[in-house]
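Enquirer: take a look and give me a structure for this.
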Amino acid sequence: MPFLDLLRPVSDEELRQLSAKNPGWQLERWKDGRLIVSPIGRESGYLEALLLGQLYRWNQQRGLGLVFSSATGFKLPDGSLLSPDAAFVFRDHWLGLSPEEREAFPPLAPDVAFEIRSRSQTLEELRQKARAYLANGTRVVVLLDPYTHRVEVHRQGGAEEYPDPQRIPLDPELPGFTLDAQELFL
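Expert: Just a heads-up that it's a prediction; the model follows:
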């Protein structure tokens, strides 16, 4: 993961401005202030769209919450600002925020976060992000590696690995949702 170490931590507003001035790059911030700088690739963008479609269809049937794309940065309790490739937040958690908090970087950990590995990332770097999400209250983190056709599901109790999976149920965190990995890994 490429890092940018600055002389001081970047504020939320500065991060917003940097993102606006640098389209094509995803900027995130670790709790220690280091910036994560990642190019947005076509392959991971395509997979993100497919994944968001699965989550959206599932949520349309159940109406349990909101689905977010990688354009949303979540300000985690430890001060990190991370943007999962896809995220889900239960409705009551979202409605617990003020309108101002919803408009800015929402100050909460998503209930479920999905990260798709790009060529510029290692699986260990994604695992580091999974640990950060879980430490801040995310219930489950799903890591997808399109290059090895592997999925890892991280929960507080540990991780499960699925080499070349077809379908992966994500109960109880997402009731009735089954990740169709076969659709994602063409």
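Enquirer: from here on, just use CA atoms for contacts and neighbour counts.
Expert: OK.
Enquirer: residues touching R127, list them.
Expert: L143 (C-alpha atoms under 8 Å, 6 or more residues apart in numbering).
Enquirer: list the buried ones in the helix or strand encompassing it?
Expert: For R127, the element it lies in under DSSP states H and E is helix 123-135. Counting neighbours by 16 or more other C-alpha atoms under 10 Å, one finds that the buried residues in helix 123-135 are 126-127, 129-130, 132-134.
Enquirer: what's the following helix or strand after it?
Expert: Tracing the chain past helix 123-135, the next element assigned as helix or strand by DSSP H and E is strand 140-145.
Enquirer: packing partners of that next one?
Expert: Applying 3 or more C-alpha pairs under 8 Å, 6 or more residues apart in numbering; DSSP states H and E, we find strand 140-145 packed against strand 112-116, helix 123-135, strand 150-155.
Enquirer: how far is the longest one from where the chain is centred?
Expert: Remark: helix 123-135 is offset 10 Å from the chain centroid, using C-alpha atoms, centre = their mean, to the nearest Å.
Enquirer: relative orientation of it and strand 140-145 in degrees?
Expert: 170 degrees (axes from the mean of the first three to the mean of the last three C-alpha atoms, to 10 degrees).
Enquirer: could you also give me the structure for this second sequence? I'd like to compare it with the first:
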Amino acid sequence: MIALNLRPTIELTDEAFEQLCRSNPDLRLERSAQGELIAMAPAGSESSRQNLSLSAQLWYWNQQMKLGVTFDSSAGFTLANGAIRSPDAAWIEKSRWQRLTPEQRRRFAPICPDFVLELKSPTDDLASLQAKMQEYVDNGAQLGWLIDSETHQVYCYQLGQAMQLLEHPSHLSGEPVLPNFVMDLTLIWD
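Expert: Now for the predicted structure:
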């Protein structure tokens, strides 16, 4: 990950950031609340495999429950603090998503997901990911999981609660934010 401070030379407005992303579709870019441009390396093959497993479980649960909308790692969301972030997987409750206009949905939607998931890859900095997870909660995420597949640890973030560290859990419950959702982590630990 590389963070570039473009201020005061360049103001990275929503429109400028969107154009930059469109002009560079192979790059994974985010914008911090301070206006920094953040470029992330592509995920390695193993991290990509693990992320797909986690995202697929969330997607399948949502298909069964029909309570909201799921997103993969390419979706960007404009948070209330001005950051544009892209979690590895996300879910938004249906009525909140439906309140957005079609134009808002086509862009980096001005909404913080209700649930966010980040999978730490070997090139990721843990402290940066922890700060990103706290940023999601500070901007309205009700539940977030930061999964470190190397250490088999999960950092659980919930609105109004202290972060909880779990050591080598086999499953995670999404209750009450994701009713009846249980994520099977044995698929990525092995």
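Enquirer: got a TM-score for the two of them?
Expert: Put the two chains on top of each other and the TM-score (TM-score structural alignment, normalised by the length of the first structure) is 0.94; 186 aligned residues with a C-alpha RMSD of 1.4 Å.
Enquirer: picking that back up, compared with the second structure, how much does the helix holding R127 of the first structure deviate?
Expert: Taking mean C-alpha distance after the TM-score superposition for the first structure, the mean distance separating helix 123-135 of the first structure from the aligned residues in the second structure is 0.8 Å.
Enquirer: so where is that helix in the second structure?
Expert: Helix 123-135 of the first structure lines up with residues 126-138 of the second structure when matched by TM-score structural alignment.
Enquirer: same check, this time on stretch 89-99 of the first structure
Expert: Aligned using TM-score structural alignment, stretch 89-99 of the first structure spans residues 92-102 in the second structure.
Enquirer: same for the longest helix along the first structure, what does it pack against?
Expert: Ranked by number of residues, the top helix in the first structure under DSSP state H is helix 42-62. Using 3+ C-alpha pairs under 8 Å, 6+ apart as the contact criterion, the secondary-structure elements in contact with helix 42-62 of the first structure are strand 65-69, strand 86-90, strand 112-116, helix 181-184.
Enquirer: the second one vs the second structure, average offset?
Expert: Averaged over the aligned pairs, strand 86-90 of the first structure sits 0.3 Å from the second structure after superposition, using mean C-alpha distance after the TM-score superposition for the first structure.
Enquirer: same for the helix or strand following that strand, what does it pack against?
Expert: Past strand 86-90 of the first structure, heading to the C-terminal end, the next element that is a helix or strand (DSSP H and E) is helix 91-95. Packing contacts for helix 91-95 of the first structure, counted by 3+ C-alpha pairs under 8 Å, 6+ apart, involve strand 65-69.
Enquirer: quick check: next helix or strand after the strand it packs on?
Expert: Along the chain past strand 65-69 of the first structure, the next helix or strand (assigned with DSSP H and E) turns out to be strand 74-75.
Enquirer: for the helix or strand that comes right after that following strand, give me the average deviation versus the second structure.
Expert: Stepping forward along the backbone from strand 74-75 of the first structure, the first helix or strand reached (DSSP H and E) is strand 81-82. With both structures laid over each other, strand 81-82 of the first structure and its partner residues in the second structure are 0.2 Å apart on average (mean C-alpha distance after the TM-score superposition for the first structure).
Enquirer: so what touches strand 81-82 of the first structure?
Expert: Outside strand 81-82 of the first structure, the residues within contact range by C-alpha under 8 Å, 6+ apart are 28-31, 73-76, 105.
Enquirer: next, count neighbours for the aligned partner of R57 of the first structure in the second structure.
Expert: Per TM-score structural alignment, the equivalent position to R57 of the first structure in the second structure is Y60. Close neighbours of Y60 of the second structure, defined as other C-alpha atoms under 10 Å, add up to 13.
Enquirer: before we move on, what about Q64 of the second structure?
Expert: Applying other C-alpha under 10 Å, we find 8 other residues in the vicinity of Q64 of the second structure.
Enquirer: please tell me how far it sits from I188 of the second structure.
Expert: As judged by C-alpha to C-alpha, to the nearest Å, Q64 of the second structure and I188 of the second structure stand 22 Å apart.
Enquirer: next: R49 of the second structure.
Expert: The spacing between R49 of the second structure and I188 of the second structure, counted by C-alpha to C-alpha, is 8 Å.
Enquirer: the two - which one has more neighbours?
Expert: Looking at R49 of the second structure and I188 with other C-alpha under 10 Å, you find the greater number of neighbours at I188, namely 19 against 13.
Enquirer: does the more buried one really touch L52, like I thought?
Expert: No - the pair I188 of the second structure / L52 is not scored as a contact, 9.9 Å apart, by C-alpha atoms under 8 Å.
Enquirer: and the angle from the helix holding R127 of the first structure to strand 112-116?
Expert: Between helix 123-135 of the first structure and strand 112-116, the angle formed by their directions is 170 degrees, by the same axes, to 10 degrees.
Enquirer: now do the longest helix of the first structure: everything it contacts.
Expert: Outside of helix 42-62 of the first structure, the residues that reach it under the criterion C-alpha under 8 Å, 6+ apart are 65-69, 85-86, 116-118, 177, 179-180, 183-184.
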